[in-house]
Each structure stands twice: as C-alpha cells, then as structure tokens.
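Chemist: Sequence and computational prediction follow.
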Amino acid sequence: FLFDEPLSNLDAKLRVQMRAEIVRLHHRLQSTVIYVTHDQVEAMTMGSKIVIQDSGKIMQAGKPIDVYDSPDNKFVAGFIGSPAMNFLEVRLVDEEDGLWAEGDGFRFPVPSTKAAKYAPHAGGKFFLGIRPEHLEDVDFVKEYDPKYIMKAKVELIEPLGSSVILQILLGQKMLVAQVDSHTGARVGEEIQLVADLENMHLFSTEYPHKSLDRA
C-alpha cells in the first residue's frame, strides 16, 4: 500500500484519530505500507522504519527511536523532534583539565563519555546540538555539576500544561528549552538552566554536516 500525505488536510484532532486507525489497519493486514509525509510526528508515531530525505537524497534510515537518539547529520537532527534540536557554534578546546566546548556566551566541559570520541578533533569548529528537553530549569534538577549551568534571558514562555516551552537568548543565539511546568521563569529575566551534555551531539560545519558521534 502507498499513502501519500493522506492526513494533510485534516484538522489536528482528526489527524490524531486517523493516525491511530491507520496503525491498527496496518497491524491487522500485516502488509507492507509506504507512507509519505512531511510531518515528523506522523513518521515517528506510525513507522516501524523511517527514511528521511533531503531534496530527494536519503539522509538516514532506521527505527524511529534510533534516528531520534543517533542522527547521522545535522539535517536529520533538526528535522526529527518537536520542538526541534538547538544548534550552537562551538570550538573544541583541549586543556589540562579536559576537553571544552566554547561558544558565544558559554563554556562547557565535554562529558567523559564523549571526550574520547571528540578529542582527536580538538581545535576544530562544530555545531553542538542539544534537544530542548535536555535544558532544564536549575530549580528542578536535584544533582548537577555547576559547570553545566547556562545563563540566558527569557524571551517567550509557552505553557503546555505538562511542561513549559521557553524561548531563551544565549549571547546572540535564540534557543528553545522544555522545562518543568512549575518553572518560575519570567519574560525579560535571566534564567539558569542545566545542560545535559551527556545527550549532546557534534556536527561538522561542512555539508552534509556529519555527526562526530556516528563517525
């Protein structure tokens, strides 16, 4: 079966219902289904295997969770996930106390779990990718290393009920953080966030922006 964006003209509630119906139909028929969509939520929730294309070129294929956790390149990392992954320009600096990622308005130590993989690239410039859910309000993190605190200005607050989406300004770069629903963040004020760099990604600055984690 071939489905070519069958839900694109439906309203949000009906799209959710029809996604579930198509999945149930697939399980019942046990047939191969090719489903074309520009909606990454549909791809993640419906596919047993997904293929991400850019201008007709296959950028990555695999199980949805594998593509989400281990994107091959910057395009895939930015396409899969909502809100989308943040990207920061950094330089890797090798010092006596370890490897550091330095950028505009921040400086983080690279976790030991990542350092061995990144160390051969010290001195180079990269895109550091971190998902919004890996930036949390410091008030809701029980244990953390102060070196991973990010200070940023709150530009916009979007309450979702189960969480809050913050648009924050770090230096001259706008980022998105998904934090606890009880955050005390206020527009125009500074907030301290803990960056979970155990889940960071590094991508080449040259196209196709390959991931160092997948090298």
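Modeler: Now that the structure is in, tell me what you want to look at.
Chemist: contacts, neighbours, all on C-alpha from now
Modeler: OK.
Chemist: What count of nearby residues applies to M59?
Modeler: 17 (other CA atoms under 10 Å).
Chemist: hang on, it packs against I52?
Modeler: Yes - checked against CA atoms under 8 Å, the pair M59 and I52 is within contact range at 5.6 Å.
Chemist: Overlap in contacts, those two.
Modeler: By CA atoms under 8 Å, 6 or more residues apart in numbering, M59 and I52 have these common neighbours: V76.
Chemist: starting at the chain centroid, how far to stretch 14-27?
Modeler: 26 Å (CA atoms, centre = their mean, to the nearest Å).
Chemist: residues in contact with it?
Modeler: Counting by CA under 8 Å, 6+ apart, 7, 32-33, 42, 46 sit against stretch 14-27.
Chemist: what's the most distant pair in the residues you listed?
Modeler: L7 and T32 (18.8 Å; CA to CA).
Chemist: Looking at the two, which has the bigger crowd around it?
Modeler: Higher neighbour count among L7 and T32: L7, with 17 against 9, using other CA under 10 Å.
Chemist: ok, now how distant is the more buried one from A20?
Modeler: Distance, L7 to A20, using CA to CA, to the nearest Å: 12 Å.
Chemist: Quick one: the strands in the protein, in order.
Modeler: Ranges of strands in the chain, per DSSP state E, are 2-4, 34-36, 50-54, 57-62, 86-95, 98-103, 106-109, 125-130, 135-137, 149-159, 163-170, 173-180, 190-195, 201-204.
Chemist: structure B:
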Amino acid sequence: FLFDEPLSNLDAKLRVAMRAEISKLHRRLGATIIYVTHDQVEAMTMADRMFIMNDGLLQQSGSPLEVYKKPDNKFVAGFIGSPAMNFIDSKVTKENGDYFIDTESFKVKIPQAFYSKIADYAGKEVIFGIRPEDIHDKQFFSNATTFNTIKTKVDVIEPLGAEIIIYLNCGKHSVIGKMESRTQVEVEQDMEVVLDMEKTHIFDPKTLLVIV
C-alpha cells in the first residue's frame, strides 16, 4: 500500500487519532505500507524503518531510534527531532591532551570516547550539534562539571505542561533547551545549563557528514 501524505489536511487532534488508526490497520493487515510524509513526528511514531530523502537523494535509512541517535549527516540530524537540533559553527582545540569544542561563546570538553575520531580535526572548524532535550538545568543534572556547564541568559520561555522550551542566549550564539517543567526561570534571568556531551554530534563543515 502507498500512503502519500494522507493526514496533511487534517487538524492536529484528528491527525493524532488517525496516526493510531493507521498503525492498527498496519498490524492487522500485516502488509507492507510505504508512507510518504514531510512530518517527522508521523515518521517517528509510525515507521518500522525510515528512509530520509533530500532533493530526491536517500540520506539515511534505519529504525526511527537509529536515525535519531546516530544521524549520518547534518540534514538528517536537523530533520529528526522537535525542536530541531542546535547547530553552532565551532573549532576543535587541544589542551593538555584533551579535546574541546570552542564556539567563542563557550568551551566544552569532548568525551574521551570520541578522541580517536576527532583527533584529525584539532585546530579545524567543525559544526557542533546538540539536541534541545540534551541541554539540562544544572540544578537537576547530577553529572555537571566545569567542562560541560555553560552560562546563558533566558530569552524566551514556552511552557508545555510536562515540559518547558527555553530559548537561551550564550553570547554570540543562541540555543534551545527542552527541559522538565520543574525548571523555574524567568525571562532575562541568568541560567547555568549542562550539555550532555555524550549525546552530542560533530559534523564536517564541508561534507556535512557526521564525525562523531
């Protein structure tokens, strides 16, 4: 069966209901369904296997979780996830045997597990990527250190009930964080946040392919 954006003209509430109905239909029929959509939420929630296309070219295929956790390139990383992954033009620096991401707004330490892949980029430009859900309120993150904590100022707050979206000014750059609603902040307030560096991605600025 081929479904070509069947839910695009429905309102949000009906789209959610119909996603569930199509998933039930798929299980009941046991048939292969090709489902075309520009909505990454539909793709993530309904697919057994995803094929990400851009300008008619296949960018990556895999299970939704595989594509989310291990994107092959910057396009896939930015397409999957809501809000989209934060991207910052940066430089890899090496100090006393350790590697760091230097964005000019902040500097954070790259995990040792990534050293073998990032070593050739020391002193070079890269694109640093981190998802909003991997930016945490320092007071609620147990693994905070001076190497993964940055100082920011709150620009915009979007409460969503169980979650809160916070737009953060880091100096020359801005990032979006997606945190638990127990985080209580005000606009213009200074806020220290922790970047979960184990879940970050670094991309080659020329090829846009993932390095780590």
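Modeler: Great, that's in hand. Quick caveat, the model's predicted, so the values are computed rather than measured.
Chemist: one step back: mind putting the strands of structure 1 in TSV, distance to V16 of structure 1 included?
Modeler: Listed next are the strands of structure 1 as TSV, based on distance: least, CA to CA, whole Å:
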stretch	distance to V16 of structure 1
strand 2-4	16
strand 34-36	15
strand 50-54	19
strand 57-62	23
strand 86-95	27
strand 98-103	40
strand 106-109	40
strand 125-130	28
strand 135-137	28
strand 149-159	21
strand 163-170	20
strand 173-180	22
strand 190-195	32
strand 201-204	31
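Chemist: Point out the one among those strands that comes closest to I80 of structure 1.
Modeler: strand 50-54 (9.0 Å).
Chemist: Run the chain-centre distance for the closest one.
Modeler: On CA atoms, centre = their mean, the centre of strand 50-54 of structure 1 falls 16 Å from the chain's centre.
Chemist: Once aligned, what mean separation remains between it and structure 2?
Modeler: Between strand 50-54 of structure 1 and the aligned residues of structure 2, the post-superposition mean distance stands at 0.7 Å (mean CA distance after the TM-score superposition for structure 1).
Chemist: what angle do that strand and strand 57-62 make?
Modeler: Per axes from the mean of the first three to the mean of the last three CA atoms, to 10 degrees, the angle that strand 50-54 of structure 1 makes with strand 57-62 is 160 degrees.
Chemist: Kindly name the residues of structure 2 that line up with strand 50-54 of structure 1.
Modeler: On structure 2, the counterpart of strand 50-54 of structure 1 by TM-score structural alignment is residues 50-54.
Chemist: The matching stretch: which residues count as buried?
Modeler: Within stretch 50-54 of structure 2, the residues that count as buried by 16 or more other CA atoms under 10 Å are 50, 52.
Chemist: again with stretch 119-127 of structure 1
Modeler: Quick answer for stretch 119-127 of structure 1 (16+ other CA under 10 Å): 119, 121-122, 125-127.
Chemist: so where's the longest helix in structure 2?
Modeler: helix 12-29 (DSSP state H).
Chemist: So which bits of that one are buried?
Modeler: Result for helix 12-29 of structure 2 [16+ other CA under 10 Å]: buried residues 15, 19.
Chemist: Tell me how far that helix lies from the chain's centre.
Modeler: The answer for helix 12-29 of structure 2 is 26 Å, by CA atoms, centre = their mean.
Chemist: Now it on structure 1. Mean distance?
Modeler: Mean for helix 12-29 of structure 2 is 0.6 Å (mean CA distance after the TM-score superposition for structure 1).
Chemist: In structure 1, which residues correspond to that helix?
Modeler: Following TM-score structural alignment, the aligned partner range for helix 12-29 of structure 2 in structure 1 is 12-29.
Chemist: quick one: the residue lying farthest from the centre of structure 2 from I22 of structure 2, how far?
Modeler: Going by CA atoms, centre = their mean, the residue of structure 2 most distant from its centre is L29, 33.8 Å out. Noted for L29 of structure 2: a distance of 10 Å to I22 of structure 2, by CA to CA.
Chemist: again, but for P71 of structure 2
Modeler: 27 Å.
Chemist: do the same with M46 of structure 2
Modeler: 8 Å.
Chemist: Could you do F203 of structure 2 as well?
Modeler: Here the distance between F203 of structure 2 and I22 of structure 2 works out to 36 Å (CA to CA).
Chemist: do the same with S174 of structure 2
Modeler: Relative to I22 of structure 2, S174 of structure 2 is positioned 39 Å away (CA to CA).
Chemist: closest to G81 of structure 1 among the contacts of stretch 14-27 of structure 1?
Modeler: Looking across the contacts of stretch 14-27 of structure 1 and measuring by CA to CA, the closest to G81 of structure 1 is E42, at 11.3 Å.
Chemist: list the contacts for the closest one?
Modeler: R19.
Chemist: List the residues that contact S31 of structure 1.
Modeler: Here S31 of structure 1 is in contact with F1 (criterion: CA under 8 Å, 6+ apart).
Chemist: Same check on S204 of structure 1?
Modeler: Taking CA under 8 Å, 6+ apart, one finds 125-127, 210-212 in contact with S204 of structure 1.
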